[in-house]
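Engineer: Can you look at this prediction? I've put the sequence above it.
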Amino acid sequence: MDYFIVVVTTVAGLYFHWWLYVRIRRWMDRDLALSMAGKDERKKAYMLECLDKARAQKVKRAELAAWLEREAAGYTD
């Protein structure tokens, strides 16, 4: 029974840390996209759409900032 408790708590702890890591990465990506939009509400919505598009295209994390900058530069009102 002791091994079962150790295994369950270890698995739960690992899952929680993975979940937290993924959440923080998503928050950082969202913050990056919004920081490129400034105070323009329409550009913020556009940048969030671009972030969703980048996720759908599976843009690598190392390339995400440059990809979002290109999309922000192409934004027109």
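Structural biologist: Yep, it's here. Numbering: from 1, shown residues only.
Engineer: CA atoms for contacts and neighbours, from now on please.
Structural biologist: Fine.
Engineer: buried set for the helix ranked longest in the chain?
Structural biologist: As assigned by DSSP state H, the longest helix anywhere in the chain is helix 2-35. Across helix 2-35, burial judged by 16 or more other C-alpha atoms under 10 Å covers 29, 32, 33, 34.
Engineer: Dead centre of the protein: give me the residue that sits there.
Structural biologist: What sits nearest the mean C-alpha location of the chain, by C-alpha atoms, centre = their mean, is residue 26, with 2.3 Å.
Engineer: want to compare, so here's the second one:
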Amino acid sequence: MDYFIIVITSAAGLYFHWWLYVRIKRWMDRDLALSLAGADADKRALMLQRLGEAQASGIKRGDLPAWLARAAGEYAPPRD
């Protein structure tokens, strides 16, 4: 019974650390996209959309900052 408790506790701890690691990576990616957008609400929405596109297309994590910076540079604000 002692081994069972140790295995269950260890598995739960490993799962929690994995979950936390994935969540922090998502927060960091989202924060990067929003920091490149500044205070413009339209650009923030576009950058979050571009972040989703980058994740769906499999852009590597090391290439993500340059990819998002290029996407931010392509943004043209709407004209009134």
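Structural biologist: Right, received. Where do you want to start? This is a predicted model, so every value here is computed, not measured.
Engineer: And the TM-score between these chains?
Structural biologist: Aligned and superposed, the two chains score 0.99 in TM-score terms (TM-score structural alignment, normalised by the length of structure 1); 77 aligned residues with a C-alpha RMSD of 0.4 Å.
Engineer: could I get the buried residues of helix 2-35 of structure 1 as a markdown table with distance to residue 71 of structure 1?
Structural biologist: Below are the buried residues of helix 2-35 of structure 1 laid out as a markdown table (distance: C-alpha to C-alpha, whole Å):
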| residue | distance to residue 71 of structure 1 |
| --- | --- |
| 29 | 14 |
| 32 | 13 |
| 33 | 10 |
| 34 | 12 |
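Engineer: Just give me the neighbour total for residue 77 of structure 1.
Structural biologist: Neighbour count of residue 77 of structure 1, defined by other C-alpha atoms under 10 Å: 5.
Engineer: swap in residue 68 of structure 1?
Structural biologist: 20.
Engineer: That one: helix or strand, and which one exactly?
Structural biologist: helix 61-73 (DSSP states H and E).
Engineer: average distance between that helix and structure 2?
Structural biologist: After superposition onto structure 2, helix 61-73 of structure 1 sits on average 0.3 Å from its aligned residues (mean C-alpha distance after the TM-score superposition for structure 1).
Engineer: For that helix, which helices and strands make contact with it?
Structural biologist: helix 41-56 (3 or more C-alpha pairs under 8 Å, 6 or more residues apart in numbering; DSSP states H and E).
Engineer: again, only this time at 10 Å
Structural biologist: helix 2-35, helix 41-56 (3 or more C-alpha pairs under 10 Å, 6 or more residues apart in numbering; DSSP states H and E).
Engineer: For that helix, buried residues please.
Structural biologist: For helix 61-73 of structure 1, by 16+ other C-alpha under 10 Å, it's 64, 65, 67, 68, 69, 71, 72.
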